[in-house]
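# have a look; sequence and predicted model below, questions after that.
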Amino acid sequence: MSTAEGAPAGRPHGTSGTAVEREGTAAAVIDADGSVVGWTQGAHRLLGYAAEEVLGRPFANLLVPAGAAGRSGSAQLRHRSGHQLEVRLRISRLSARDGARRWLAAIDAHPAPRRQHESERLSLLSEASTRIGTTLDVMHTGQELADYVVPRLADYATVDLAESASLGEEPLARLGTNAGRIPVFRRAGVASIHEGIPESLWERGEPVFVPPSSPFTQVLTSGESYLEPALGTALDSWLQSDPQRAQVIGATSMHTVMMVPIQARGTVLGIAVFARTDNPAPFEQDDLVLAEELVDRAALSLDNAHRYTREHTAALALQRNLLPRRLSGGPALEVCSRYLPADMDHGVGGDWYDVIQLPGGRVALVIGDVVGHGIHAAASMGSLRTALRTLADMDLPPAELLTRLDHTVARLAQADTDSLTNSPSAACSILGATCLYVVYDPATRLLDIAAAGHPPPVVVTPAGEAAVQQIPSGVPIGLGLGLFEPAQLEIPVGSLIALYTDGLVESPAEDIESGMRRLAAVLAHPRLPLEELCAMAVDAQRTHSPTDDVTLLLARTRSSRGTGTFMPARRTTPSGK
């Protein structure tokens, strides 16, 4: 308990060591003149006044006149923030060795206000669960937390993520130092009651620099929250080495601050900072408890978003490394491609494409889509592309190649399934995939085509006649059925061949057939450069947010004579059947 007479060494804010103090009861010691000579931490938490604000002053200054009192047997005290608090006041005589007369005023908050406070706290936490973490985007989640606590709890709030919490960007450790400061955080969220956020030195997405010795780094390394009820008293300590922050704190009248670590699964992801400027009430222990609960709820969403972002980034990097970096159709074809990964809410898929040189100047065009999203889909895509290239080196007809690919994948999947008996953590390599395999022969101007459950190609003649080709659709790769039928199409010189995945032609507003017709109409400009046609086709589908990867492969023939007619080819019988 703090007293006007000072406290013994090693016992801050306490002189008596009584049970009252140890239990955290709100209480004041009053002398014969009615002045406050003792003030507990419990009283500080309940009424908001620090000991130095009440010691030596009349206790009556805290009392609301009796005419404004509430129920019988209760009293009303003035809270530091200005509102009135209904309490039960119990006065008892204290015995003192010096014979001086003193009284103990024990202050008990009424159960009803406590229940109301608890109800409001639970309501705030319940609403937070629906307002924070609405997406799997780290930056968006950080901003949701900052927006929610302003002005409900704070006048200004920031959410800064540690360098270990990858945002899919360059690691902060590679950003270097600035004026001897260490880049520890990146700002993910910031909010203020003031327009323009004058309290913030950094915008969202920017690295936040802090002194090596400060409450920020202390919270980050210890995982413990930090409460500074009166920020002005700290201006002579850590803020001396941070003049920029000190200047902003003074200019915005920032007077109280809380710093709460954002932790999940034993890892500190970052730090949330809460401050008050216009609200005169200092932060108290109850405010810190509420802030910690809000941050804990947000931390789970941030951790999920962080883990998803990390996996999404890794899957995207893996897929891009597995896809061909340079395409060449040789003297037979001019080729161009586009690949756009799905948005953050759906993740990287398993799209792939390839252009393969074959004997006799022929060229194979390949496009496919592995079922699923994320790391597994990207890795499966790489395995499937490698297997297909190996079979392409055998110069098999398209239908036979898909049959052998189907059997190979089915055997691998069965082997993985069998391994689950001995290793439950094992996973099937490929759960299923679609594929379209087209071989162009410049000598005959023939396209040999086979599909494994994949959308058919679009062919545009030099005259601008665009059509979705009607070919046997087949079944997806991985079922082991081997039901693939060949087809042939003779095309004229300068024809355009378009292979694509369903992400380009599917949308919530139209079925896939309508999307394919729309794509054909967009490509019906045979004289345009392939790069321009690719851009037009992709831009045409951006009226909706893609739920799957978007992949397009265009090829224009460079061969000689011919007219275009479609003719079914005889079915290729797989070897061994």
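Arrived safely, thanks for sending. Numbering: from 1, shown residues only.
# please count neighbours and contacts with C-alpha atoms only from this point.
OK.
# next, count neighbours for the closest residue to residue 490 other than its chain neighbours.
Ranked by Cα to Cα, 6 or more residues apart in numbering and with sequence neighbours excluded, the top spatial neighbour of residue 490 is residue 446, at 4.4 Å. Other residues near residue 446 number 21, with proximity taken as other Cα atoms under 10 Å.
# next up, the contacts around residue 345.
Residues touching residue 345, when contacts are defined by Cα atoms under 8 Å, 6 or more residues apart in numbering, comprise 135-137.
# look up how far residue 110 lies from the spatially closest residue to residue 113 that is not a sequence neighbour.
Nearest residue to residue 113 in three dimensions, chain neighbours excluded: residue 86, at 7.4 Å (Cα to Cα, 6+ apart). With distances defined as Cα to Cα, to the nearest Å, the gap from residue 86 to residue 110 amounts to 7 Å.
# neighbour count: these two, which is higher?
Neighbours around residue 86 and residue 110, counted as other Cα under 10 Å, are more numerous at residue 86. The numbers are 23 against 15.
# I'd assumed that one was in a strand, is it?
Yes. Residue 86 forms part of a strand when assessed by DSSP: H, G, I helix; E, B strand; the rest coil.
# doesn't residue 107 make contact with it?
No. Here residue 86 lies out of contact with residue 107, judged by Cα atoms under 8 Å, at a distance of 9.9 Å.
# and the gap between the residue lying closest to residue 459 once chain neighbours are set aside and residue 397?
If you skip the residues right next to it in sequence, residue 459 has residue 497 as its closest partner in space, 4.8 Å away by Cα to Cα, 6+ apart. Noted for residue 497: a distance of 19 Å to residue 397, by Cα to Cα.
# neighbour count winner among these two?
The residue with more neighbours, out of residue 497 and residue 397 and counting by other Cα under 10 Å, is residue 497; that gives 24 against 18.
# what secondary structure does that one sit in?
Residue 497 - assigned by three-state DSSP - is strand.
# got a list of what it touches?
Shown in contact with residue 497 (Cα under 8 Å, 6+ apart): 457-460, 554-556.
# do the same with residue 324
353-354.
# now do the same for it: helix, strand or coil?
Local secondary structure at residue 324 is given as coil here, using three-state DSSP.
# could you do residue 436 as well?
Assignment for residue 436 (three-state DSSP): strand.
# ok, structure two:
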Amino acid sequence: MNNDMGGQRWHVTAVVDSGGKIVAWSTGASRLLGYEAGEVVGRQAETLLASVPANVRRACDAGQEWRASAVAVTHSGQRLELMIDAQPLARAEGEPLWLLAASPKAGVDDVTLKQWAMDQLPIAVLVCDNDERVVAANNAFTALLNRSEENLHGLDLADVAGHTASDAEAIPTLAHQARVTGDVMHHQTFTRSSPRAVRDRSWSSVLFPLKDPAGRIRGVASAVYDTSVEYWARQRLALVNEASIRIGTTLDIERTAQELADLGIGQYADFAVVDLLDSVLSDTDADVEAAAPSGPLRFRRCAYASVPDGPQAAEIIGSRCVYPEDSPQAQALVAGRAVAHRFQDGRFSVLVEGDAERAQRIGPDANHAALLVPLQARGVTLGLAQFYRHRIAEPFDDEDVHLAWEIGTRAALCIDNALRYSRERTISVTLQRSLLQQTAPEQSAVDVATRYLPAGAGAGVGGDWYDVIPLSGARVALVVGDVVGHGLRASAVMAQLRTAVRTLADVDLAPDELLTQLDDVVLRLPSEPSEPGTAPGGTDTTEISATCLYVVYDPVSRHCSMASAGHVLPAVATPDGKVKLPDLPVGPPLGFGGLPFEIFEFDLPEGSVLALYTDGLIESRDRDLEAGQMLLCEVLSHSAGSLESTCDALLDTLQHEPRSDDVALLLARTQALDTTHVATWDLPEDPEVVAQARKRATRQLSNWGLEEAAFVTELVVSELVTNAIRYGGGPIQLRLIKDSTLICEVSDASNTAPHLRRARVFDEGGRGLLLVAQLTDRWGTRQTRAGKTIWAEQVLTPSAG
């Protein structure tokens, strides 16, 4: 018991008789000194003291009250200085008793402090015996369950755990393991703060055995503390980390916006939409100015996400919407920071106020909180992300606002990167397409159909190209090539190589010789001056590599010759439905230098189809080149229709999104010029044959109905045959070809090519080729195996044709 003496609270320690023996021992005395009543009753009180004050005995003999300072020895052997106050008590028999009250001289005793610490500990503590029944609980635990300690006393631990943990069966199991093993057990559980809330509260528990001084386990205790703040801080950090992984996986704008909307649905928000400014998406040619939005804001809906029972987006993906100047969305954009809203009526109709049609599309809802996050990157406002809650009971707090702003900033950078890439890709594709041949040139050697498909958004535009180049003698050159790499540089290199091929084709080189010259061009490209800063010294040292296939087809002889510089083999489909890959020796890619290219020649039946393509057509992630070529041959063998439909069939069969490489495809169906369009004469090395040659040519023109071209043709034949006899030598051949133009060719055995020169006044010769050049539309020389051929073309007038 306790007693109040002199206004000070004292712990009654003991009652002693006149002989100094202890006859009564209070609970307070046990707590203070650690002795149980059975251990001290009957003992001399002096045995509990280290020393006895001298005036105590005189006061006791006189039967007077006394007060003194003494040092007591506790049960554990500690020395405790006490203030002792003694009062005499009268007994019926007349023998006095003494009531001794004491308290620590320095202040509150250790036992009391321990008790206060347990009672006031903010961590909930529950103590159970070996039968796992509750014997004690501190104030924090009783407050957690809203039940008194007396109400909990004697309850089974499993019953109590059912009120503190969602997985109640785990607590008794861990308590049992703690008692059996003597180890400390840890546990974490989650409970909802209210039936409507989705967000759980996190509770961490420590279960540990209680041992007596001998080390025997007498019970088990559990300490439970709320770790929700730390848990949700970790969850927010995890969400930020997840955002860095999940947002911006591609350079697709809509995909990136959807990744932002999907993030945290069900955990952070119940409904989300992402709107980008229409001006941002429409501006493909220049960067958006970093100006604060003003006036009615026009957006384009790019993404939305919702929990299963959430509201639907008012606008479908891709549709446009307008937010008035006084709307919360506009205010958030003007403020340039994330803004949280809470709607007391449980609705967010204020966000669509003044737009009855849009409000009707949204329909009734129960959203009670909104978070509006401007998407800004590099000083540019791109759009707005909106997050709403209806299942999650808690409103958006400051931590949520900071989290949304950080995630929105990351997402905005990814969207801005996608926008910049989209603009660059648009420029690259436009440049690439403008550099490619837009329409096939007029020629009679082949019918052609072409396709070009840029790579998918993740790969960038490459350097694939195709070309159809008319050559002399009604022949045609078919070209397809592929520059290694992607982007604007690949397109620029492609343009250079395409120009080089056209220039070399005008020289009428054989395919293997043309590739040799083109290889030298590629080797010189990296050492040419580039933009400042690309490399030390002002030059770009990046190696350039490319593949190329060059094919020449002659419709008169139906002869085909080709050479490959590291390019995939073409396919040849004959009119009988057979498809094969020519046994063409494939040389090294362009840019290696010093290695030869080989030519492959064969004849083609009229109506054969040549398929030239880049490796992007036949190769994919799940298919190698060989399998792709087999599939291409199979499609060609069953495509007897138009070339355009065959192109579509090839792309439909071989191409699947997303493409990792560009695709260039050129199909050419061969034509033939028969004897009705070609006249050939072998001429002797005799100057007198010139007149006969003119007559033969005039007669042939008459048969073709080209009398109007006879005058010029006679002059051309006379000059070219005379040059061949005088400077070339036999065998000499004259050939006339009626195509879209009238072609006159004279072949001889000399490899020396003539050239134009301006004759002086008294020169007898030197004017012939000048006349030919002035009277015809084109003229030139090409080397042959037997010598050379000089040719000249005249454009036929409609009446002459």
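It's in. Since the structure is predicted, the reported quantities are computational estimates derived from the model, not experimental observations.
# coming back round to it: neighbour-wise, which one of the contacts of residue 345 of structure 1 leads?
Taking other Cα under 10 Å to define a neighbour, the member of those with the most is residue 136, carrying 21 neighbours.
# and that residue, what pairs with it in structure 2?
With TM-score structural alignment as the matching criterion, the partner of residue 136 of structure 1 in structure 2 is residue 251.
# buried ones in stretch 191-206 of structure 1?
Within stretch 191-206 of structure 1, the residues that count as buried by 16 or more other Cα atoms under 10 Å are 191-193, 199-200, 204-205.
# ends of that stretch, what's the gap?
The first-to-last residue distance of stretch 191-206 of structure 1 comes to 15 Å (Cα to Cα).
# over to stretch 613-620 of structure 2?
End to end - Cα to Cα - stretch 613-620 of structure 2 spans 14 Å.
# what stretch of structure 1 does that stretch fall on?
Residues 500-507 of structure 1 are where stretch 613-620 of structure 2 aligns, with TM-score structural alignment as the criterion.
# and the nearest residue to residue 164 of structure 1 once chain neighbours are set aside, helix, strand or coil?
Nearest residue to residue 164 of structure 1, sequence neighbours excluded (Cα to Cα, 6+ apart): residue 269, at 6.8 Å. Reduced to three states with three-state DSSP, the structure at residue 269 of structure 1 is strand.
# got a list of what the equivalent of residue 269 of structure 1 over in structure 2 touches?
Residue mapping for residue 269 of structure 1 onto structure 2 gives residue 382, with TM-score structural alignment as the criterion. In this structure, residue 382 of structure 2 makes contact with 276-277, 280, 374-376, 412, 416, judged by Cα under 8 Å, 6+ apart.
# let's verify residue 605 of structure 2: helix, strand, or coil?
The three-state assignment at residue 605 of structure 2 reads coil, by three-state DSSP.
# you'd agree it is up against residue 560?
No. Residue 605 of structure 2 lies out of contact with residue 560 (Cα under 8 Å); the separation is 10.3 Å.
# which of the helices or strands spans the match of residue 136 of structure 1?
In the assignment (DSSP states H and E), residue 251 of structure 2 maps to no helix and no strand.
# got the contact list for it?
With contacts defined as Cα under 8 Å, 6+ apart, residue 251 of structure 2 is in contact with 414-415, 417-419, 421-422, 457-458.
# same check, this time on residue 258 of structure 1
Shown here is residue 258 of structure 1, whose contacts under the criterion Cα under 8 Å, 6+ apart are 225-228, 273-275, 283, 288.
# please pull up the equivalent of it in structure 2.
Residue correspondence, TM-score structural alignment: residue 258 of structure 1 in this structure matches residue 371 in structure 2.
# its match: which element?
Under the assignment given by DSSP H and E, the secondary-structure element containing residue 371 of structure 2 is strand 369-377.
# next: residue 337 of structure 2.
Secondary structure from DSSP H and E places residue 337 of structure 2 outside every helix and strand.
# show me the contacts for the corresponding residue of structure 1 for it.
In structure 1, the residue matched to residue 337 of structure 2 (TM-score structural alignment) is residue 224. Residues near residue 224 of structure 1 by Cα under 8 Å, 6+ apart: 218, 260-261.
# wait, residue 534 of structure 1 sits on residue 550?
No. Here residue 534 of structure 1 lies out of contact with residue 550, judged by Cα under 8 Å, at a distance of 11.5 Å.
# what sits in contact with each of those two?
Shared contacts of residue 534 of structure 1 and residue 550, counting by Cα under 8 Å, 6+ apart, come down to residue 338.
# quick check: residue 231 of structure 1 vs residue 161 of structure 1, distance?
Counting by Cα to Cα, the gap between residue 231 of structure 1 and residue 161 of structure 1 amounts to 23 Å.
# these two: who's more crowded?
A side-by-side neighbour count of residue 231 of structure 1 and residue 161, using other Cα under 10 Å, places residue 161 first with 30 against 20.
# using JSON lines, lay out the contacts of residue 345 of structure 1 together with distance to residue 410 of structure 1.
Supplementary listing: the contacts of residue 345 of structure 1 in JSON lines, determined by distance: Cα to Cα, whole Å:
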{"residue": "135", "distance to residue 410 of structure 1": "36"}
{"residue": "136", "distance to residue 410 of structure 1": "34"}
{"residue": "137", "distance to residue 410 of structure 1": "36"}
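# of those, closest to residue 570 of structure 1?
Using Cα to Cα, residue 136 comes nearest to residue 570 of structure 1 of those, at 50.0 Å.
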